[in-house]
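Novice: Turn this into a model:
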Amino acid sequence: MSLFHAVVWMDHQQAQVLQFDAESVQAQRVKAHSHHPRHHGTDTRALHVFFEQLVGALNGVQEVLLVGPAGAPEEFKTWVAHHQAALLPRLVGTEPADHPTEAQLVALARRYFLKYDRMAGTPTPM
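Specialist: Take a look at the predicted model:
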């Protein structure tokens, strides 16, 4: 089941994808295959595989908010621009955050999309 909005909390080792509407939240976790922190020489190929899996998890979602620490959301957007350009317009924003709870992530995303959709002049299908 694909929902209209999603928020993705991510770092370089994992991503938590929360698709949601007004009544429900669907959670999915995507993990990188490397066990080493990126700054200790994580294989670039493993990071690309992780990003590819994350793209797959976002299939069908129309608007995605990326959240996370250490530049991971921006690095993912850059990778998407070079490898999965069709997804780029659906990545509507990024927000910094360390380790929020699932409820905090959904609340942040709902506030974000309410403002985003109002500014774009489109009704929010939440």
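Novice: Every contact and neighbour count from this point should use C-alpha atoms.
Specialist: Fine.
Novice: Spell out, range by range, the helices that occur in this structure.
Specialist: Listed in chain order, the helices of the chain (DSSP state H) span 44-57, 72-83, 102-120.
Novice: Give the other helices and strands that the longest one contacts.
Specialist: In this case it means helix 102-120. Using 3 or more CA pairs under 8 Å, 6 or more residues apart in numbering; DSSP states H and E, the elements in contact with helix 102-120 are strand 5-10, strand 14-20.
Novice: Tabulate these (CSV), appending mean neighbour count and distance to Gly60.
Specialist: Below are the helices and strands packed on helix 102-120 laid out as CSV (neighbours: other CA atoms under 10 Å; distance: least, CA to CA, whole Å):
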stretch, mean neighbour count, distance to Gly60
strand 5-10, 26, 10
strand 14-20, 22, 10
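Novice: here's the other one to compare against:
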Amino acid sequence: MAEIAEHLRDAKAILLAGPGQAKLDLRSYLDAHSPAIAARIWGVEASDHPTDPQIVAWARHWFKAQDRMH
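Specialist: Coordinates of the predicted model:
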């Protein structure tokens, strides 16, 4: 998970999404080991095996909606 945290280091906003427990485990890891990164998590959402184009479309829509709130 440290490698994932390193890739997220420069992200301005983060959406954790996917099936199962992994997104929650990553959130917990970031809370404990990289609180500055964890503070930029805007959401943790369940999704059931979407395709890459579905992920891109969903993220664009989600971040536009969230941007109005942040």
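Novice: got a markdown table for the helices and strands packed on helix 102-120 of the first structure, with distance to Thr94 of the first structure too?
Specialist: As requested, these are exported to a markdown table (distance: least, CA to CA, whole Å):
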| stretch | distance to Thr94 of the first structure |
| --- | --- |
| strand 5-10 | 9 |
| strand 14-20 | 14 |
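Novice: Please name whichever of these is nearest to Gly68 of the first structure.
Specialist: strand 5-10 (5.1 Å; CA to CA).
Novice: Other residues contacting that closest one?
Specialist: Contact partners of strand 5-10 of the first structure, identified using CA atoms under 8 Å, 6 or more residues apart in numbering, comprise 15-21, 58, 61-69, 72-73, 105-106, 109, 126.
Novice: Gln26 of the first structure matches what in the second structure?
Specialist: Residue correspondence, TM-score structural alignment: Gln26 of the first structure in this structure matches nothing in the second structure.
Novice: So the residue lying closest to Gln26 of the first structure once chain neighbours are set aside versus Leu65 of the first structure, what's the distance?
Specialist: Nearest in space to Gln26 of the first structure, with sequence neighbours left out and distances taken as CA to CA, 6 or more residues apart in numbering, is Gln19 at 5.1 Å. For Gln19 of the first structure, the distance to Leu65 of the first structure equals 10 Å [CA to CA, to the nearest Å].
Novice: Need the counterpart of Glu95 of the first structure in the second structure.
Specialist: Looks like Glu95 of the first structure aligns to Glu45 there (TM-score structural alignment).
Novice: My guess is its match contacts Leu16. True?
Specialist: Yes. In this structure, Glu45 of the second structure is within contact of Leu16 by CA atoms under 8 Å, at 6.3 Å.
Novice: the more surrounded of these two?
Specialist: Leu16 (17 against 12; other CA atoms under 10 Å).
Novice: Fine by me, we can end here.
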